[in-house]
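Q: All I have is the shape, not the residue letters:
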């Protein structure tokens, strides 16, 4: 009795799998290709390809405060995953801003949970004199942490972990947008 119920599910899975293969095959025919396409092994964390070489040429300008240091380090790790020092053909300038709001309160009115909204405004410039702004934008990330009652060390550790997650999220978003801007610049317009 349990066997007939499984057969339709297996059929649906096969149909969905076939649809996924056809979709991916169709995307290749319309010119779709991964942004970081190249000769790397499947499943390899290392990116390769022309856009990766362009990303390695981006130098990140100074970003003030501790959170800025975390963001700069994360950006550099994403832009040059092999650790190679960029040639400096481009400069990426980033500024950050934070907003904090309490999400939960204890009976005495003190906050028990804080939510941070981190916003980063970025601009990509070339190294011409004077520099030309090639792209720019704003990215945002949200995260929160609990404030345990009278556990100051735990609250501080939670805040630091949250700050690292926020900076990593902002970094990933910025690198994606910079990669798209560099790819558009690299491709001749079809006009």
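A: Yep, that arrived. In this text the structure is predicted, and so the values were computed from the model without any measurement.
Q: alpha carbons only for contacts and neighbour counts from here, please
A: Noted.
Q: Contacts only, for the most centrally placed residue in the chain.
A: Computing the C-alpha centroid of the chain and ranking residues by Cα atoms, centre = their mean puts residue 172 first, at 1.6 Å. Residues near residue 172 by Cα atoms under 8 Å, 6 or more residues apart in numbering: 75, 78.
Q: How about the secondary structure of it?
A: helix (DSSP: H, G, I helix; E, B strand; the rest coil).
Q: Relative to residue 157, how far out is it?
A: For residue 172, the distance to residue 157 equals 23 Å [Cα to Cα, to the nearest Å].
Q: Residue 4 too?
A: 53 Å.
Q: of these two, who's got more company?
A: Using other Cα atoms under 10 Å as the criterion, residue 4 and residue 157 rank with residue 157 on top: 12 against 8.
Q: For that one, pull up the helix or strand it's in.
A: Per DSSP states H and E, residue 157 falls inside helix 152-186.
Q: Next up, a structure to set beside the first:
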């Protein structure tokens, strides 16, 4: 059995990647954050003000949003306001024969609106949510710790989804207002 010369074997991965990337060039995919820190989407995200959200879940979501929107350490004057209402609940899933709960579900839902401060127009009105399962154990402390840990994780997930949706909205808005 004959094998390809070593220089051809070295070029094969690059040729394969180029062949696979060629059809993608005409599909219209564009990087969301193209242009780096000077990109319109990045500047728009850092101009989103997130007012305080009530409760521990609200505090976690707001901090995660500010981090994802680039507000941490940023002194950009707000052009948008993000109004968020949270619904945080615990639901019993597994109930044993003696009526004790063996499993819970922590659910966090966020209803939010992105408001343009200059016009008062609502640019985005959406809902995001996520949930996590929790095992209820004999130690009450361990169960409470698991509930809090689940809230921290789902708050980050909800904030990620919200930030992505906001970025897409701002990108489409920038495309509408850009000169053609």
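A: That came through, no problem. Source: prediction; values computed, not measured.
Q: could you pull out the strands for the second structure?
A: Ranges of strands in the second structure, per DSSP state E, are 48-49, 80-95, 101-116, 122-135.
Q: just those strands: most buried one?
A: Highest mean neighbour count among the strands of the second structure (mean count of other Cα atoms under 10 Å): strand 48-49, with a mean of 24.
Q: what's that strand aligned against in the first structure?
A: The aligned range for strand 48-49 of the second structure in the first structure is 58-59, by TM-score structural alignment.
Q: so how far does that stretch sit from its counterpart in the second structure?
A: Superposing on the second structure and averaging over aligned pairs (mean Cα distance after the TM-score superposition for the first structure), stretch 58-59 of the first structure comes out at 0.6 Å.
Q: what does that stretch contact?
A: Applying Cα under 8 Å, 6+ apart, the contact partners of stretch 58-59 of the first structure are 76, 79, 86, 87, 88, 89, 90, 91, 92.
Q: Which of those residues sits closest to residue 148 of the first structure?
A: residue 76 (33.8 Å; Cα to Cα).
Q: The closest one: what's it in contact with?
A: Counting by Cα under 8 Å, 6+ apart, residue 76 of the first structure touches 59, 60.
Q: and if you look at the one 4 residues further on?
A: By Cα under 8 Å, 6+ apart, the contact set of residue 80 of the first structure is 52, 55, 56, 86.
Q: residue in the second structure matching it?
A: The equivalent of residue 80 of the first structure in the second structure is residue 70 (alignment by TM-score structural alignment).
Q: got it, and residue 146 of the first structure?
A: Alignment note (TM-score structural alignment): residue 146 of the first structure maps to residue 135 of the second structure.
Q: out of everything not next to it in sequence, what's closest to residue 131 of the second structure?
A: Spatial nearest neighbour of residue 131 of the second structure, excluding adjacent residues (Cα to Cα, 6 or more residues apart in numbering): residue 107 at 4.3 Å.
Q: for residue 150 of the second structure, same thing?
A: residue 132 is the one closest to residue 150 of the second structure (Cα to Cα, 6+ apart), at 6.2 Å.
Q: From residue 60 of the second structure, how far out is that neighbour?
A: Counting by Cα to Cα, the gap from residue 132 of the second structure to residue 60 of the second structure is 16 Å.
Q: what residues does stretch 161-168 of the first structure touch?
A: With Cα under 8 Å, 6+ apart as the test, stretch 161-168 of the first structure has contacts from 67, 70, 71, 74, 118, 141, 142, 143, 144, 145.
Q: let's see it at 10 Å
A: By Cα atoms under 10 Å, 6 or more residues apart in numbering, the residues outside stretch 161-168 of the first structure that reach it are 66-75, 78, 96, 115-120, 140-145, 155-157, 159-160, 169-171, 173-174.
Q: mean deviation of it from the second structure?
A: Its matched residues in the second structure lie on average 0.6 Å from stretch 161-168 of the first structure after superposition (mean Cα distance after the TM-score superposition for the first structure).
Q: Which residue range of the second structure does that stretch align onto?
A: Under TM-score structural alignment, the counterpart of stretch 161-168 of the first structure in the second structure spans residues 149-156.
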